[in-house]
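Asker: Got a predicted model here, sequence first, then my questions.
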Amino acid sequence: MAKQIKYSEDARASMKAGIDKLADTVGVTLGPRGRNVVLDKKFGPPQVISDGVTIAKEIELEDQFENMGAQLLKEAASKTNDVAGDGTTTATVLAQAIIREGFKNIAAGANPMALKRGIDTAVVTLRKAIGDMSQPVEGKTQIAQVASLSAHDEVMGDLIAEVMEKVGKDGVITVEESKGLEYEQEFVEGMEIDRGYISPYFVSNPERMESEIEDPYILITDKKVSAVADILPALENILKVTKNVVIIAEDIDGEALATLVVNKLRGTLNILGVKAPGFGDRRKAMLQDIAILTGGNVISEEVGRKLDSVEVADLGRARRVVSTKEDTTFVDGSGTEADIEGRINQIKAQIEETTSDFDRKKTARTIS
């Protein structure tokens, strides 16, 4: 398809028309008396919503020049959402006003670069002024007020305030659609990974289909364990101090899995095998997180360690480990506070640097 080219006022007018269409649609949701927008869905019923960035993401305009303007404004809303997590509608309305006045001044003969420098100077001044005027939200009551306003529901606001008070500022809150009519809340204590037990033979609570081990020693490796000879020396060392063992590995199968299951059923070992979470570099980072939390070491051939060299000092500890088919939770790991705090600071720095929304969310869950 041949490219179309526009210049000067003609180009600005087309882009501004697209900006206005998007901003006028998003802007109706702004403020305490903001209205909802209904989004048509290809699958399922229409969605009634008042979230600016969600509405903006749904807008695609037929005219390609207008659509370019809308996409630029959409980018501003998305960036605001990534950095602040809120304020997307306000950012959209402000951007529309800045663009409108900027185009007006350019049409009157103003230098575009001088306008840009003036906007940058104003931003610095305004940020300081807003910072001076801002009031930090403190206490459950104020959180409930803000949440109730955002959710348009006082009961939901109170629930969110209660949850935020419990999980703290670094906790992760996930909102999901309920299967019933009532609001429900569920707290996950400790560190949770999205991998469960390798075999149902490790289940210790058949009613809940869970495996729960109290005060286990935790062996962490990025290796796939198939031969019993690979893991036998480590198990012999572990059995000198405890029968409660959790093994986190890329996978456990064949002869090694059969041996662990037989010893579990005989009562020789109270053992649980869990698949390592994630893939590639992310897996390495998550295994290191588990090691720091539990005070253990990751046994990896990349650092010159093999399973037959495992000593009791290499193993992590936790007060309890609970595993289902889908996930595993480590409660009260024995890692030192200094190591855990150091890792948290490192993860926070990674969140600041990453440009991927997916990586940012996954990394934030690690801190929680």
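Answerer: Done, it's in. Residues are numbered from 1 along each chain as shown.

Asker: CA atoms for contacts and neighbours, from now on please.
Answerer: Noted.

Asker: Enumerate the positions of the top strand by length along the chain that are buried.
Answerer: Secondary structure of the chain read by DSSP state E shows that its longest strand is strand 316-323. Residues of strand 316-323 classed as buried: G316, R317, A318, R320, V321, V322, S323 (neighbour count, 16 or more other CA atoms under 10 Å).

Asker: who does it touch, helix- and strand-wise?
Answerer: strand 211-214, strand 217-221, helix 280-294, strand 328-333 (3 or more CA pairs under 8 Å, 6 or more residues apart in numbering; DSSP states H and E).

Asker: so it versus strand 328-333, what angle?
Answerer: Following axes from the mean of the first three to the mean of the last three CA atoms, to 10 degrees, one obtains 140 degrees for the angle between strand 316-323 and strand 328-333.

Asker: Run the chain-centre distance for strand 316-323.
Answerer: In terms of CA atoms, centre = their mean, to the nearest Å, the centre of strand 316-323 is found 23 Å from the chain centre.

Asker: So what touches that strand?
Answerer: 196-197, 210-220, 291, 294-297, 328-335 (CA atoms under 8 Å, 6 or more residues apart in numbering).

Asker: Repeat that for stretch 148-155.
Answerer: Counting by CA under 8 Å, 6+ apart, P32, A144, Q145, M156, G157, D158 sit against stretch 148-155.

Asker: Could you give the number of residues near the second one?
Answerer: Put plainly, it is A144. Using other CA atoms under 10 Å, A144 has 22 neighbouring residues.

Asker: Which residue ranges of this protein form helices?
Answerer: 8-27, 52-57, 64-84, 88-107, 112-133, 139-151, 154-167, 228-239, 254-266, 280-294, 337-353, 357-367 (DSSP state H).

Asker: Can I get the buried part of the contacts of strand 316-323 as one ChimeraX selection?
Answerer: Those of those that count as buried under 16+ other CA under 10 Å are selected in ChimeraX with:
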select :196,197,210,211,212,213,215,216,217,218,219,220,291,294,295,296,297,328,329,330,331,332,333,334,335
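
Asker: A256: which of the contacts of stretch 148-155 is nearest?
Answerer: M156 (49.4 Å; CA to CA).

Asker: Second structure for comparison follows:
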Amino acid sequence: MASHPTERDGSGDERLSTLLHNMNAVQAIASAVEGTIGPKGLDTMLVDEEGGVIITNDGVTILEEMEVRHPAARLMIGLARSQQREVGDGTTTATLLAAALVTEGAAQVQRGVPVAKVIAGIELGINEAVAKLKEAALPIEAFEDERLFHIAYIAGREQEDIARLVIEGAKLIGRDKMLEPDFAFSELVTAGEGAENEVLNGVIIHQRPLSREMPKRLDNVCLFVLNDALAPEEMDDEALGTEIGFQRYLQLKEEYRRNLKKLLELGVNAVVLDRSCDSMAEEFCLDHGIVVLHRVFRSERERVARYTGARSLKRIALNKSVEELSHSLGYAEHLEYDETLGQVRVIGGRGIPTATMVIGASTGEVVGERERIAKDAAAAVQAALRGGYLPGGGSLELFLSRHLEEWRTSVQGMEGFGVEAVAAALRKPFAQMIRNAGFNPLEKIEQVKAAQAKADSSSIGLDFDTGHCADMLESGVVDPALVKLHALKTAGEVSRAILRIHTVIRKKSPAIPSNE
């Protein structure tokens, strides 16, 4: 039976052993990404056992590719994934905040503050900081707002070509679509070695035609989408071994042959499949100039269906009449296969308008990173349109820290120590940016705090090139409000969950069934 930490020993060190162990684990996770934050942050090289290399500045990529076993550390990976999934940016900030909250909370517990009081105080401090963030958010009025370009530029690691491409893509999509809750703008980004930067008024399918003899270009495209294989209905071997089963097999094959002819009656010249295409269908399509794209990713099938107005079907739907099937077809002006890039472009769809942002990369090694950067920029632009923007560069977090230090005096009881933990944690991302820029964090934080107090402004931060104080709003250093809000909320939730862990017990292994 596993022992409880408090039952082992009466000493404070033993009672704190689990908390400190967890704290060390989350600090190790934070240290893996802290060097990447800010305009002077550097890249990380990830190497696998076979010598494969990823060079990236992206926090969630680093964390997801790391080998992590500690349960508390895994919570931090989950935090990064949540931040990426919900707003698409700010994973490093969220990770540093959570680690700092755990560290500062543990320090208060070591001082003798009950864990429950620290946790309650952290929740109070986070709620107050979130309220101030919402209050300070400024709206983006139009795509031409220079703040929107600055947001794309910063999230895009200061790569101007990516920032401009993302803004161009956002304009083509339109504000209404960008504000839809289920629409993820970053999913419209793709990158390719040797490709040119462009915003394509259409969709891309990352697949080659099934056969090299199929047409490379089609005009007046009539598209058929199957979330299935293009093949006869399957029968098991046992059924085929009977006379009745074999006759049924021949019947299904003949029905399938007739169903293929329906494609001709419908005028179909392109077929998009989830799975494979059997040899009979392949030969039929070759003979009649029909392009077959098989094993297409679900996201790409859904996009091409929406764009062309097609309705995705299962293969059993081929038994329907030609009239019924005609209502499920999609249409586009052109379909073209780019042999160099190994992708098919569908242009001029008659369904829901969309666009694809194509990011060029000079070598295969940088394709992934260029795509990640562009996706971050796209996510940041969408977040800014939805929730407005705030001063960046760590300036607002420092202002919130100062505010909480003053507000703490209004909090009665020992919960105030938890509020202190939040105030201290909010300085962590800014301090790390200063350190990455080669300056002394203690000196520069005090310098900026004094400048903020003098100007009574939350936007005074640090110019990381000169080391002098500067107004972040005037300098164009801005971040989406939703990114900061989600990072703070998620960091608060994860840190409180880790601080609540009092005992770690290894689960027993599943019982192995006996062969006897």
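Answerer: Now that the structure is in, tell me what you want to look at. Here the structure is a predicted model, which is why all the values come from computation and not from measurement.

Asker: deepest of the helices of structure 1, which one?
Answerer: helix 52-57 (a mean of 21; mean count of other CA atoms under 10 Å).

Asker: what does it contact?
Answerer: By CA under 8 Å, 6+ apart, helix 52-57 of structure 1 touches 22, 26-27, 29, 37, 39, 49, 74, 77-78, 81, 88-89.

Asker: okay, the contacts of stretch 148-155 of structure 1 in JSON lines with distance to D230 of structure 1 next?
Answerer: Formatted as JSON lines, the contacts of stretch 148-155 of structure 1 follow (distance: CA to CA, whole Å):
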{"residue": "P32", "distance to D230 of structure 1": "64"}
{"residue": "A144", "distance to D230 of structure 1": "54"}
{"residue": "Q145", "distance to D230 of structure 1": "58"}
{"residue": "M156", "distance to D230 of structure 1": "53"}
{"residue": "G157", "distance to D230 of structure 1": "53"}
{"residue": "D158", "distance to D230 of structure 1": "53"}
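
Asker: Dump the contacts of helix 52-57 of structure 1 into JSON lines; add distance to L235 of structure 1 as well.
Answerer: JSON lines is the format used below for these (distance: CA to CA, whole Å):
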{"residue": "L22", "distance to L235 of structure 1": "63"}
{"residue": "V26", "distance to L235 of structure 1": "61"}
{"residue": "G27", "distance to L235 of structure 1": "63"}
{"residue": "T29", "distance to L235 of structure 1": "61"}
{"residue": "V37", "distance to L235 of structure 1": "61"}
{"residue": "L39", "distance to L235 of structure 1": "58"}
{"residue": "I49", "distance to L235 of structure 1": "56"}
{"residue": "K74", "distance to L235 of structure 1": "56"}
{"residue": "A77", "distance to L235 of structure 1": "54"}
{"residue": "S78", "distance to L235 of structure 1": "51"}
{"residue": "N81", "distance to L235 of structure 1": "49"}
{"residue": "T88", "distance to L235 of structure 1": "55"}
{"residue": "T89", "distance to L235 of structure 1": "58"}
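
Asker: Greatest separation within those: which pair is it?
Answerer: Across these (CA to CA), the longest gap, 19.6 Å, separates L39 and N81.

Asker: hmm, back to that, just name the closest of the contacts of stretch 148-155 of structure 1 to G102 of structure 1, please.
Answerer: Closest to G102 of structure 1, out of all of the contacts of stretch 148-155 of structure 1 and judged by CA to CA, is P32, at 28.6 Å.

Asker: possible to save the helices of structure 1 as JSON lines with distance to G273 of structure 1?
Answerer: What follows is these, written out as JSON lines (distance: least, CA to CA, whole Å):
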{"stretch": "helix 8-27", "distance to G273 of structure 1": "50"}
{"stretch": "helix 52-57", "distance to G273 of structure 1": "41"}
{"stretch": "helix 64-84", "distance to G273 of structure 1": "37"}
{"stretch": "helix 88-107", "distance to G273 of structure 1": "45"}
{"stretch": "helix 112-133", "distance to G273 of structure 1": "51"}
{"stretch": "helix 139-151", "distance to G273 of structure 1": "41"}
{"stretch": "helix 154-167", "distance to G273 of structure 1": "29"}
{"stretch": "helix 228-239", "distance to G273 of structure 1": "12"}
{"stretch": "helix 254-266", "distance to G273 of structure 1": "8"}
{"stretch": "helix 280-294", "distance to G273 of structure 1": "14"}
{"stretch": "helix 337-353", "distance to G273 of structure 1": "24"}
{"stretch": "helix 357-367", "distance to G273 of structure 1": "21"}
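
Asker: Can you tell me the SS state at V358 of structure 2?
Answerer: Here V358 of structure 2 takes the strand state, with states given by DSSP: H, G, I helix; E, B strand; the rest coil.

Asker: Relative to structure 2, which residues correspond to the longest strand of structure 1?
Answerer: Under TM-score structural alignment, the match for strand 316-323 of structure 1 in structure 2 covers residues 330-337.

Asker: what about P136 of structure 1, neighbour count?
Answerer: With other CA under 10 Å as criterion, P136 of structure 1 counts 7.

Asker: how close does whichever residue in structure 2 pairs up with N111 of structure 1 sit to G416 of structure 2?
Answerer: By TM-score structural alignment, N111 of structure 1 lines up with P114 in structure 2. Shown here: P114 of structure 2 relative to G416 of structure 2, a distance of 12 Å by CA to CA, to the nearest Å.

Asker: The two: which is more packed in?
Answerer: Comparing P114 of structure 2 with G416 by other CA under 10 Å, the one with more neighbours is G416, at 24 against 14.

Asker: Setting the sequence-adjacent residues aside, check what's closest to the spatially most central residue of structure 2.
Answerer: Nearest to the mean C-alpha position of structure 2, counting by CA atoms, centre = their mean, stands Q84 at 3.7 Å. Nearest non-adjacent residue to Q84 of structure 2, counting by CA to CA, 6 or more residues apart in numbering: T91, 6.4 Å away.

Asker: Noted, bye for now.
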